[in-house]
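A.B. asks: From the sequence below, what's the structure:
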Amino acid sequence: MKIEQFRQSRADDLITAAKIIESVFSGSILTTPIYIAAEELRKGAPFLKDGTTNNDLWGYEICDLKIPVDTTKHMRPKGINHKNVELILNMKLVANYKNWNDLNDPLIDLNFNAVIRGIGVQPHYFCFHIDKHDPSKEATEPHPTYHLQIASNPLDEDEFQYGNTLFLDTPRIVHHPVDLILGIGLLTSNFFPFAFDNIMDDGYFSSIYKVYQDKILKPYYHTIASNWSYDIANICWSKQHLCPTII
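C.D. replies: You can find the predicted model right below:
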């Protein structure tokens, strides 16, 4: 498949994601950021952080995609409920299409930022991101290439009110990479499980979701598993229990 066709296919997948989100959430989510990303993807190769690009690259950026939050049972402080909580996703992905069909890392750059904002007497935030670390850069602590990291200060304000929370730069928790398709599963399964079930009940979307698991998750987990030799016939654990978003 030529790169132009490949980008078109990935853009079509984004449009499919937007339409299923619109259907499941009855049009209450503004999916314009996804349509803009699809159009950006079709136009051509994105730029890397150093300003360079080449024709083998594909990618997109999602800006301020807002998703309602329904998992507020144990939320603190009290006085905040699902009616005044929302999740805001900003992400950027750059990948090399030549690595799409093998066990190489398909992504070159990833930044997946989620901010959960609840409005009480004042705004309260819970934030996390999944990104890709450049292994060529030195680090003073273990720094997984792909990791999830918790944050609390979405705008990095010096005068941010942390309350009684102690915030550190660690831990960086090992996590598989995600694009928007896999990210929809990650976010809805954690913050709106009813929507996750409905999204995965859509046969067309679930088939696309499986493709992205095969192209993005499979190389990641196979690489980790290669540290050991094992007989797959002796696997006893349920993969759905270990990772409920696996389908």
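A.B. asks: From here on, just use CA atoms for contacts and neighbour counts.
C.D. replies: OK.
A.B. asks: so which helix or strand takes in Pro135?
C.D. replies: Counting by DSSP states H and E, there is no helix or strand that carries Pro135.
A.B. asks: do you know how far it is from Ile119?
C.D. replies: 38 Å (Cα to Cα, to the nearest Å).
A.B. asks: go on, Asp56?
C.D. replies: From Asp56 to Ile119 the distance is 44 Å (Cα to Cα).
A.B. asks: this one next, for a side-by-side:
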Amino acid sequence: MAKNYKHIIQGQASRLDKAVNYLRNALGDAPWIRFLSDAADDIRTRSNGVEWTVEVTDMDLPITGVPMHLKPRSLANKLKMFVSVKMTCNAQLWDKNEDCITDLCFKVSIQENDNQDPDNVYQTGFHIDKTTENELLKHDEMHPLYHLHFLNESIIGGKETLSMDIPRLAHHPVDLFLGLMVVFANYDKNTFDTLKDDPNFAGLCKESADHFIEPYIRSLCKLPWGDSAKTKYDKDLCPYLVL
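C.D. replies: Predicted coordinates for the structure are as follows:
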């Protein structure tokens, strides 16, 4: 009889529910927290027997203060930040504590209108994603299996924006919790410190790290310094460490 993984999948929805409560206790009823509730509901209604998907679109997060060296100077210092996440995972691999992510895109877009030309929108941003096998075969450029990518064409717009479609840097996988900590660490230090010191939310992050980051690090440690046999998966994680 095939093993039933429903308890693992429903557990992912419960983790999001816990996060909503922990975040509200720590930060108050911030409007963006409701996106996590919606994601939990989606898991309960849309997941199949072995996979679940976390999907969040344009979650509006605060930016505290004005980042240094903000250009062009005609911007009005009213930055808006939007986070979108789509992550699909395999419950069987989660249960084995192996890399369970089958699809990942964690995208951050920061936007502002030009103060002198309000119709002109400037954007910057990045995404953390997992490259599929088909994409690895399709592109000549180096694609670490998991990578952080700045200023790519799908994010950047604006007539005065100058960008280059490199580099792609290897990055550990993130889920919604770990990804939010990356965002807050860079854009809202007060919230980052609050959540880092909150034992409930930090506990969710640790559980995520055990299942998402630890398998990644185990494979990454084989390159280039490990003596153990290296699989194609190990090498795809970070091609520029394959020596």
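A.B. asks: Next, the TM-score between them, please.
C.D. replies: The TM-score (TM-score structural alignment, normalised by the length of the second structure) is 0.79; 216 aligned residues with a Cα RMSD of 2.3 Å.
A.B. asks: who's more crowded, Pro135 and Ile119 of the first structure?
C.D. replies: Under the neighbour definition other Cα atoms under 10 Å, Pro135 of the first structure and Ile119 were set side by side, and Ile119 has more, 15 against 10.
A.B. asks: thought the more buried one was touching Glu86?
C.D. replies: No - Ile119 of the first structure lies out of contact with Glu86 (Cα atoms under 8 Å); the separation is 9.2 Å.
A.B. asks: mind checking the SS state of the nearest residue to Pro171 of the first structure once chain neighbours are set aside?
C.D. replies: Excluding the flanking residues, the one nearest Pro171 of the first structure by Cα to Cα, 6 or more residues apart in numbering is Gln149, at 6.7 Å. Secondary structure, DSSP: H, G, I helix; E, B strand; the rest coil: Gln149 of the first structure is strand.
A.B. asks: what sits against the aligned partner of Pro31 of the second structure in the first structure?
C.D. replies: Per TM-score structural alignment, the equivalent position to Pro31 of the second structure in the first structure is Ile29. With contact set as Cα atoms under 8 Å, 6 or more residues apart in numbering, Ile29 of the first structure has these partners: Ile21, Glu22, Lys66, Ile67.
A.B. asks: and what of Gly157 of the second structure?
C.D. replies: Val121, Tyr122, Gln123, Thr124.
A.B. asks: ok, now Leu16 of the second structure?
C.D. replies: Contacts of Leu16 of the second structure by Cα under 8 Å, 6+ apart are Leu36, Ser37, Ala39, Ala40.
A.B. asks: Let me know whether the first one touches Ser14 as I believe.
C.D. replies: No - in this structure, Leu36 of the second structure is not within contact of Ser14 by Cα under 8 Å, at 10.7 Å.
A.B. asks: more neighbours, the two?
C.D. replies: The residue with more neighbours, out of Leu36 of the second structure and Ser14, is Leu36; 23 against 17, by other Cα under 10 Å.
A.B. asks: so where do the strands sit in the first structure?
C.D. replies: Ranges of strands in the first structure, per DSSP state E, are 57-68, 85-96, 107-119, 123-132, 146-151, 173-174.
A.B. asks: looking at these, which is closest to Leu182 of the first structure?
C.D. replies: strand 107-119 (11.2 Å; Cα to Cα).
A.B. asks: Superposed on the second structure, what's the mean shift for that closest one?
C.D. replies: Average distance, strand 107-119 of the first structure versus aligned residues of the second structure after superposition (mean Cα distance after the TM-score superposition for the first structure): 1.2 Å.
A.B. asks: Point out the other helices and strands that that strand packs with.
C.D. replies: strand 85-96, strand 123-132 (3 or more Cα pairs under 8 Å, 6 or more residues apart in numbering; DSSP states H and E).
A.B. asks: how far does it sit from the chain's center?
C.D. replies: Its chain's average C-alpha position is 7 Å from that of strand 107-119 of the first structure, according to Cα atoms, centre = their mean, to the nearest Å.
A.B. asks: Grab the nearest non-local neighbour of Ile108 of the first structure.
C.D. replies: Leaving out its chain neighbours, the residue that sits closest to Ile108 of the first structure by Cα to Cα, 6+ apart is Ala95, at 5.0 Å.
A.B. asks: Against Lys19 of the first structure, how distant is the residue lying closest to Ile3 of the first structure once chain neighbours are set aside?
C.D. replies: Of all residues not flanking Ile3 of the first structure in the chain, Asp56 sits nearest, at 6.6 Å (Cα to Cα, 6+ apart). Asp56 of the first structure sits 28 Å away from Lys19 of the first structure, taking Cα to Cα as the criterion.
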